[in-house]
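**Q** Structure for this input, please:
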Amino acid sequence: MTGERGRLYITRRVWEKSHPDCIQSVYRSGRTSFMVWGAIGWGWKLKLVFLERRHGKRGINSRDYAEQVLEEVVGPFLQDMEPDTIFMEDGAKVHLGFAKAVRKALNIRGFSQWWPPSSPDLNPIEKVWRWIKARITQMDKFPTTLDELKQVV
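**A** Next up is the predicted model:
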């Protein structure tokens, strides 16, 4: 029987649990990923932040983003900028929730609520991310570990 997204379901009897006809091999690539944050402006760029997930959590959430990016990097940076400087974010989920309250507390002026998520035609940083990914895929010696990949980025 085929379910949604082409997933195959097999109906079997209890004693057929380990029968080869009732087992489907699954390939696990071992692929891993990380979330990286960066910011650019006219004549400046900020350090890259490789976000770390909290112990026991599956991924990065708005609290992680707020603590590691907004409080540690953006807040201090904007203190040295002109008061009318606008911080631009897209509509990614990590930019919402707890992060919204932190932006307000740090008096970070932005317009994220109007900016479409992952808009390569509107958000200049998306072009930078695409350029980085293209350069990595063209490398002669492709990074094979997470640390190597972070170093290349």
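**Q** From here on, just use CA atoms for contacts and neighbour counts.
**A** Noted.
**Q** Neighbours of residue 44, how many?
**A** Number of residues near residue 44 (other Cα atoms under 10 Å) recorded here: 7.
**Q** Next one: it relative to residue 91, how far apart?
**A** Distance of residue 44 to residue 91, given as Cα to Cα, to the nearest Å: 23 Å.
**Q** what's the answer for residue 119, then?
**A** In terms of Cα to Cα, residue 119 sits 10 Å off from residue 91.
**Q** Which of these two has more residues huddled nearby?
**A** The neighbour count for residue 119 versus residue 91, taken as other Cα under 10 Å, is higher for residue 91 (17 against 14).
**Q** State whether the more buried one is indeed within a strand.
**A** No. Using DSSP: H, G, I helix; E, B strand; the rest coil, the assignment for residue 91 is coil, not a strand.
**Q** contacting residues around the longest helix belonging to the chain?
**A** The single longest helix within the chain, with elements called by DSSP state H, is helix 124-137. Applying Cα atoms under 8 Å, 6 or more residues apart in numbering, the contact partners of helix 124-137 are 38-40, 118-120, 142, 152-153.
**Q** Sitting in helices, which of those do you find?
**A** Among these, the members falling in helices (DSSP H) are residue 152.
**Q** Which of the contacts of helix 124-137 sits closest to residue 31?
**A** residue 142 (13.7 Å; Cα to Cα).
**Q** Grab the nearest non-local neighbour of that closest one.
**A** Leaving aside its sequence neighbours, residue 142 sits nearest to residue 136 (Cα to Cα, 6 or more residues apart in numbering; 7.0 Å).
**Q** same thing with residue 87?
**A** residue 110 (4.6 Å).
**Q** isn't that neighbour right next to residue 84, touching?
**A** No. Counting by Cα atoms under 8 Å, residue 110 stays clear of residue 84, with 9.8 Å between them.
**Q** Pick out the residue nearest the middle of the protein.
**A** The structure's the chain has its C-alpha centroid closest to residue 35; by Cα atoms, centre = their mean the separation is 3.8 Å.
**Q** this one as well, want them side by side:
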Amino acid sequence: MCVKKSELSLEERAKIVGLYKQSLPKLSMRAIAAFTGYGVSTVFRTIDRFKKTNSLQNLPRSGRPTFITESDRRYLKLCALRNRRKTLDVLTEDFNLGRKNPISKSVVNRSLHSWGIIGRVACRKPLLSARNVRKRLLFAKEHVKWSKKKWGKVLFTDESKFDLFGSNRRMYVRRMANERFVNSCLTPTMKHGGGNIMIWGGICTKGVTRLKRIEGIMNKKVYHSILVHRAIPEGKKLLGKGFVYQEDNDPKHSSHFCRNYLAKKEKCGDLVRMIWPPQSPDLNPIESMWDYVDVRLRKNERTSKDQMWHNIQRTWNEVPKKVLRKYIFSMKNRCKAVIRAKGGHTSY
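**A** Take a look at the predicted model:
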């Protein structure tokens, strides 16, 4: 009866190889196995290794044998995908319940990485209902074949808030190891951003509208005033009568007071209102424009709201037309991205 062992010693391997080399006539693998009491496969592997390496030593190994099986790896993958918000600590604790030999967080992490599952900060995107998804998909399918000429007739509008201190973006600095809390290496913060400026603006391929600084709370009356004195006159000046006016579905935009005014203007041929899908900032190229302005603003020190307002206006008015066209002509790709996502979120 064969004796089962995890690994043969060098003396035992030498005994097997010696029988193979010195026996006359040559003994078969089965005969050597019967004589030594080891399995035929063990004898074969020992002799085969000696033939290839002329050594009785083990071949170099990649490292310590893994603690988990392929089945364990699949189970870890399943647990991670069932609840994507579970932390590494919780995944490891759940997996080790009832196990005789618990594994570490590093083993769990490496196993998930081998499946391409990596912990990342979740993207912030608007909540989409089934109705929102259908409307986004319908809009994308209706506009994906629009030509550049058609997109060139659209005035894209929106409001944006600029904080005096702080930013949602990460700020990188170059510093030495012991300079983490040096003033020049810090991003100053204040509660509620230390104050902010709310701004309305519009863009098209021909240029930008004048910005409107919004004082106090922006309600339907303030927005109506912007429509009367800024949005429609600026749109007609840049694009001519009958331009396409885009706005999102913010409550102040969709109020009867403002919609009735736009309907009246549309009836007399001043503009054509674009029906915009809800929860779709990723479709609006002006969002990229606000980011463009914010990146350049951060190069200047912000000491007061008035100074920041001055810098915003200067940056806004200096935007090259090629940048405007790049953002606006990306509408085709934005629509394609929505169609690929079946109305869901995109990378824009």
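**Q** in the longest helix of structure 1, what's buried?
**A** Within helix 124-137 of structure 1, the residues that count as buried by 16 or more other Cα atoms under 10 Å are 125, 129.
**Q** How about stretch 37-54 of structure 1?
**A** 39, 49, 51, 53.
**Q** What does the third one correspond to in structure 2?
**A** Yep, that's residue 51 of structure 1 we're talking about. Correspondence of residue 51 of structure 1 to structure 2, assessed by TM-score structural alignment: residue 214.
**Q** Return the residues in contact with that match.
**A** Residue 214 of structure 2 neighbours (Cα under 8 Å, 6+ apart): 197-200.
**Q** Tabulate the residues you listed (CSV), appending distance to residue 293 of structure 2.
**A** Shown next, in CSV, are the contacts of residue 214 of structure 2 (distance: Cα to Cα, whole Å):
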residue, distance to residue 293 of structure 2
197, 14
198, 14
199, 12
200, 13
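**Q** Residue 138 of structure 2: which of these is nearest?
**A** Closest approach to residue 138 of structure 2 among the contacts of residue 214 of structure 2 (Cα to Cα): residue 200, at 27.6 Å.
**Q** Need the nearest residue in space to the closest one, chain neighbours excluded.
**A** residue 159 (4.3 Å).
**Q** Just to be sure, that neighbour is in a strand?
**A** Yes. Counting by three-state DSSP, residue 159 of structure 2 is found in a strand.
**Q** so it makes contact with residue 198?
**A** Yes. With contacts counted by Cα under 8 Å, residue 159 of structure 2 reaches residue 198, the gap being 6.9 Å.
**Q** Can you show me the helices along structure 1?
**A** Along structure 1, counting by DSSP H, helices occupy 62-65, 75-79, 98-105, 124-137, 146-152.
**Q** what's the first one aligned against in structure 2?
**A** When structure 2 is aligned by TM-score structural alignment, the counterpart of helix 62-65 of structure 1 is residues 220-223.
**Q** The matching stretch vs structure 1, average offset?
**A** Superposed on structure 1, stretch 220-223 of structure 2 shows a mean distance to its aligned partners of 1.0 Å (mean Cα distance after the TM-score superposition for structure 1).
**Q** which residues are in contact with that stretch?
**A** Residues outside stretch 220-223 of structure 2 that contact it (Cα under 8 Å, 6+ apart): 252-253, 255, 257-258.
**Q** Give the buried residues for that stretch.
**A** Judged by neighbour count using 16+ other Cα under 10 Å, the buried positions of stretch 220-223 of structure 2 are 220, 223.
**Q** can the buried residues of stretch 37-54 of structure 1 go into CSV with extra columns for distance to residue 65 of structure 1?
**A** Putting these into CSV (distance: Cα to Cα, whole Å) gives the following:
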residue, distance to residue 65 of structure 1
39, 14
49, 10
51, 7
53, 9
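**Q** for the residues you listed, which one is nearest residue 114 of structure 1?
**A** Of all those, residue 114 of structure 1 sits closest to residue 39, with 18.4 Å by Cα to Cα.
**Q** where's the closest one relative to residue 97 of structure 1, distance?
**A** Distance of residue 39 of structure 1 to residue 97 of structure 1, given as Cα to Cα: 21 Å.
**Q** swap in residue 89 of structure 1?
**A** Look at residue 89 of structure 1 and residue 97 of structure 1: by Cα to Cα, they are 14 Å apart.
**Q** Look at the two and report which has more neighbours.
**A** Neighbour count, other Cα under 10 Å: between residue 89 of structure 1 and residue 97, residue 89 has more, with 19 against 13.
**Q** What is the aligned counterpart of that one in structure 2?
**A** Looks like residue 89 of structure 1 aligns to residue 247 there (TM-score structural alignment).
**Q** residues contacting that match?
**A** Counting by Cα under 8 Å, 6+ apart, residue 247 of structure 2 touches 156-158, 253, 274, 276.
**Q** Which of those residues remain contacts when I look at structure 1?
**A** Retained in structure 1 (both residues aligned by TM-score structural alignment, their matches' Cα atoms under 8 Å) from these: 253, 274.
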